[in-house]
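K.L.:
When you get a sec, could you give me coordinates for this:
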Amino acid sequence: MALLVQKFGGTSVGSIERIEAVAERVIQTRQLGHKVVVVLSAMSGETNRLLGLAKQIDEVPTPRELDVLLTAGEQVSIALLAMALNKRGFNAVSMTADQVTIRTDNAFNNANIISIDTDKLESQLDQGKIVVVAGFQGRDSDNNITTLGRGGSDTTAVAVAGALKADECQIFTDVDGVYTTDPRIVPAALRLPEIHFDHMQTMAACGAKVLQLQSVEYAQMHQVPLRVLSSFEDGEGTLVTFNTQYSSQVVGIAVQRSQALIEIAQSMDALQQQLELFGLRFWMVANTAQSAQIVVAIDDLPRLRLVFDNKMRHISDVATLSMVGDNVMTVTDAVTTALNNTNIQVHHNKQITDCVSLLIDETDHQVAMETIHRDFVNSQEILGNPSLLAVS
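P.N.:
Alright, predicted model coming up:
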């Protein structure tokens, strides 16, 4: 008998019918004799709805109060799933982060988990219950409600699995694993049976949405076996692991959309200090003694306008393609040329050990993905074995 932590979110719990289907899948696991903890996100679209309500009141809501509001979504979904399980004769109990005792720091809207008290969880499991835990949320040392940032329910699931020493943490999504690219963009994409933690972490950091970055980092740090599965069909999914024959061969492309290239009339040193105080991620593209050009998320523009006002100029909407892999730098020039041949301009690039990021116009991201997937991911001449390549 294994102890499994299963996470469902978004479209997986997007309606009452989907929640009923999740209940059936959880019951299948329980009937195999396993202990099960389920971690849920809010129903699909609910977090955005609540955020929209907040912005009707204040374009830049107070961070503490925003966290109080946004956590309401998960409380709805965990109660509904527990009801569905109990209706089917399987004893289940829903628990908020406060009831579990998930402690975080006080970084509202993007908190980090510090500790999880497993006593209450273990007590419920020992009574034969399925425990349904609210993802995305915690409490700080002053008992304020906090949230873990976008995709934070993945982190909750991994952290709970690590604290309980679970046999596996299973992340159920609307795709059945990590693919060579988003199959909604490139239908010819292939699923990877395995991917190395190092590559998955880099891809998540660069915008791949199949797993949230903090969850991958936590799983890697605490040696939590992690598997990505489909909510809607059976299969083996993708195992994220330290021991894989694919690790040195994998190349991935993560796409970050909804970004803005802006210019701020301020020296880079002073600007960097202010942006770090805000906790904003940015990419410095160019700078002079009087100004700097940076790339930020479009969602961060209202906060930046409050501070810099007429010192800030929005140049254009952009996207970032980040290619990840041990040998990715050897194909950078060829990729740039291939994109130029399709009239896609690469405005800027940056390189680190296993990642090359290319800055392009937002409107070009789909053609760029298709081009790189066709010419490089599936090209044995360029990268060797196509079955071992990944784009996410």
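
K.L.:
Only C-alpha atoms from now on, for both contacts and neighbour counts.
P.N.:
Fine.

K.L.:
Not counting its neighbours along the chain, what's nearest Ile116?
P.N.:
Ile102 (4.6 Å; Cα to Cα, 6 or more residues apart in numbering).

K.L.:
unless I'm mixing things up, the one you found is touching Asp117, no?
P.N.:
Yes. The pair formed by Ile102 and Asp117 meets the contact definition of Cα atoms under 8 Å, at 6.7 Å.

K.L.:
ok, the two, which is more surrounded?
P.N.:
Ile102 (21 against 15; other Cα atoms under 10 Å).

K.L.:
Just to be sure, Pro61 is in a strand?
P.N.:
No. Applying DSSP: H, G, I helix; E, B strand; the rest coil, one finds Pro61 to be coil, outside a strand.

K.L.:
let's see this one next to it:
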Amino acid sequence: MPLLVMKFGGTSVADLDRIKNAARKVQREVERGYDVIVIVSAMSGKTNELVGWVEQTSPLFDAREYDAIVSSGENVTAGLMSLTLQEMGVPARSWQGWQVPINTTAAHSAARFVDIPRDNLDQKFAEGFKVAVVAGFQGVAPDGRITTLGRGGSDTTAVAFAAAFNAERCDIYTDVDGVYTTDPRITSKARKLDRIAFEEMLELASLGAKVLQTRSVELAMRYKVRLRVLSSFEETDDNSGTLICDEDEIMESKVVNGIASSRDEAKITLVTVEDRPGISAAIFAPLADAGVNVDMIVQNISEKDYDDHPGSVTDMTFSVPINQVERAKKAMEEARAAGTISYDELNIDTEVAKVSVVGIGMRSHTGVAAKMFKALADDNVNIKVIATSEIKISVLIDRKYMELAVQALHDAFGLEQA
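P.N.:
Sure thing, here's the model as predicted:
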């Protein structure tokens, strides 16, 4: 039988009525002749509740017990989904991570997949079961303990199963009806995309788009798993939602296909850092050790260069998530105290946002940067930092101009037009 993977997020299974609605979508695919692996998240809000209980009980908790507790939300949903399908006359069985088994590393709360043996599920399908409902977000470590994959891990679970079982497609059901050219809450001109390439989706996800977890897109791109994002709350057909696929499946793409934005950014500048071989490693190694996720990096000639330290100093600017500012500050201060780096000032700007244009068409077209910068200049938006890749240009700007910048760029690149 052809096989589909269908994943339902927390809002899609938030209560019994929504679970029944999701089950009807699964039933429809079974009636069309598919065997189905359903991946479910915990009911909306349940994981946060479980995490809160853990933190109240034990602020310095044992990560193994944390995983045992927070993974239980998915187990409840899987059982309820299976029962609902059985009541509809669909042969279904629920599976927890250890029963499949979903083998992972032992990194509790941040585990990664090792492998997913097919034998147990294949046997049940051979016995006549049409649906395997699998608890997402969880797996089993080599020592048999339950592990979890990090927040949003059910998306990654779904893609991993689609790869392991050679699924025809992996459908991600969520509270939006697809991937848009930008956040529809920022501009009403945002347009739903019919198709988008893996690389574009990966950039958008990493730059602030909340539709899919970044790891899930990475995995889909690696194993060529065709993903489809669509709404749990609307009637759907084969043309619904947005298909995320290989670039070869897209006949012609716009130069820019999407605008991403993130307001949770901060800019840090080390002023008058010694300019010598190895200074970048001396700065960014402590940040990595502290778990700080550095994004944009710019090195400049210091304003003090010619006055105080001719030819020997530089300024180093980088961006970090705003919730990691204190961690970054501490890492830099400790590195200076240890004598591995020196600087005159540590300047922190927490009133910035990141806006990015993304498109695979940028590889073969010139003038994208010029058009982007002119559109921002026309609206008097000043650029603080610029970073580029083959299919992306990102800028840091004052946070108060983020919505204005997104709207200006969306108009400049004509993204409202199909």
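
K.L.:
quick revisit: the residue nearest to Ile116 of the first structure pairs with which position in the second structure?
P.N.:
Ile102 of the first structure maps onto Ile102 in the second structure when the alignment is built from TM-score structural alignment.

K.L.:
which one in the second structure is aligned with Arg88 of the first structure?
P.N.:
Alignment note (TM-score structural alignment): Arg88 of the first structure maps to Met88 of the second structure.

K.L.:
That match and Gly10 of the second structure: what is the separation?
P.N.:
Relative to Gly10 of the second structure, Met88 of the second structure is positioned 22 Å away (Cα to Cα, to the nearest Å).

K.L.:
Identify the residue nearest Val385 of the second structure in space, chain neighbours excluded?
P.N.:
Distance criterion Cα to Cα, 6+ apart; nearest residue to Val385 of the second structure, sequence neighbours excluded, is Leu396 at 5.1 Å.

K.L.:
Now do the buried residues in the helix or strand where Leu69 of the first structure lies.
P.N.:
Using DSSP states H and E, Leu69 of the first structure maps to helix 63-70. The neighbour-count check on helix 63-70 of the first structure (16 or more other Cα atoms under 10 Å) flags 64, 66-70 as buried.

K.L.:
try stretch 167-184 of the first structure
P.N.:
167-182.

K.L.:
And stretch 359-379 of the first structure, by the same measure?
P.N.:
Residues of stretch 359-379 of the first structure classed as buried: 359-362, 364-365, 367-373, 376-378 (neighbour count, 16+ other Cα under 10 Å).

K.L.:
What of stretch 357-366 of the second structure?
P.N.:
Neighbour counts over stretch 357-366 of the second structure (16+ other Cα under 10 Å) mark 357-362 as buried.

K.L.:
try stretch 219-237 of the first structure
P.N.:
For stretch 219-237 of the first structure, by 16+ other Cα under 10 Å, it's 219-220, 224-232, 237.

K.L.:
Report the mean deviation for the helix holding Leu69 of the first structure after fitting onto the second structure.
P.N.:
With mean Cα distance after the TM-score superposition for the first structure, helix 63-70 of the first structure departs from the second structure by a mean of 3.8 Å once superposed.

K.L.:
Can you list the helices and strands that the helix or strand following that helix packs against?
P.N.:
Following helix 63-70 of the first structure in sequence order, the next helix or strand is helix 72-87 (DSSP H and E). On a contact count with 3 or more Cα pairs under 8 Å, 6 or more residues apart in numbering; DSSP states H and E, helix 72-87 of the first structure meets helix 16-31, strand 35-43, strand 92-95, strand 130-134.

K.L.:
Tell me which of those lies nearest to Ala297 of the first structure.
P.N.:
Nearest to Ala297 of the first structure, of all these, is strand 35-43, at 22.9 Å by Cα to Cα.

K.L.:
Same list as before, the buried residues of helix 63-70 of the first structure that is, but in JSON lines and with distance to Leu53 of the first structure included.
P.N.:
As requested, the buried residues of helix 63-70 of the first structure are exported to JSON lines (distance: Cα to Cα, whole Å):
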{"residue": "Arg64", "distance to Leu53 of the first structure": "15"}
{"residue": "Leu66", "distance to Leu53 of the first structure": "10"}
{"residue": "Asp67", "distance to Leu53 of the first structure": "13"}
{"residue": "Val68", "distance to Leu53 of the first structure": "13"}
{"residue": "Leu69", "distance to Leu53 of the first structure": "9"}
{"residue": "Leu70", "distance to Leu53 of the first structure": "10"}
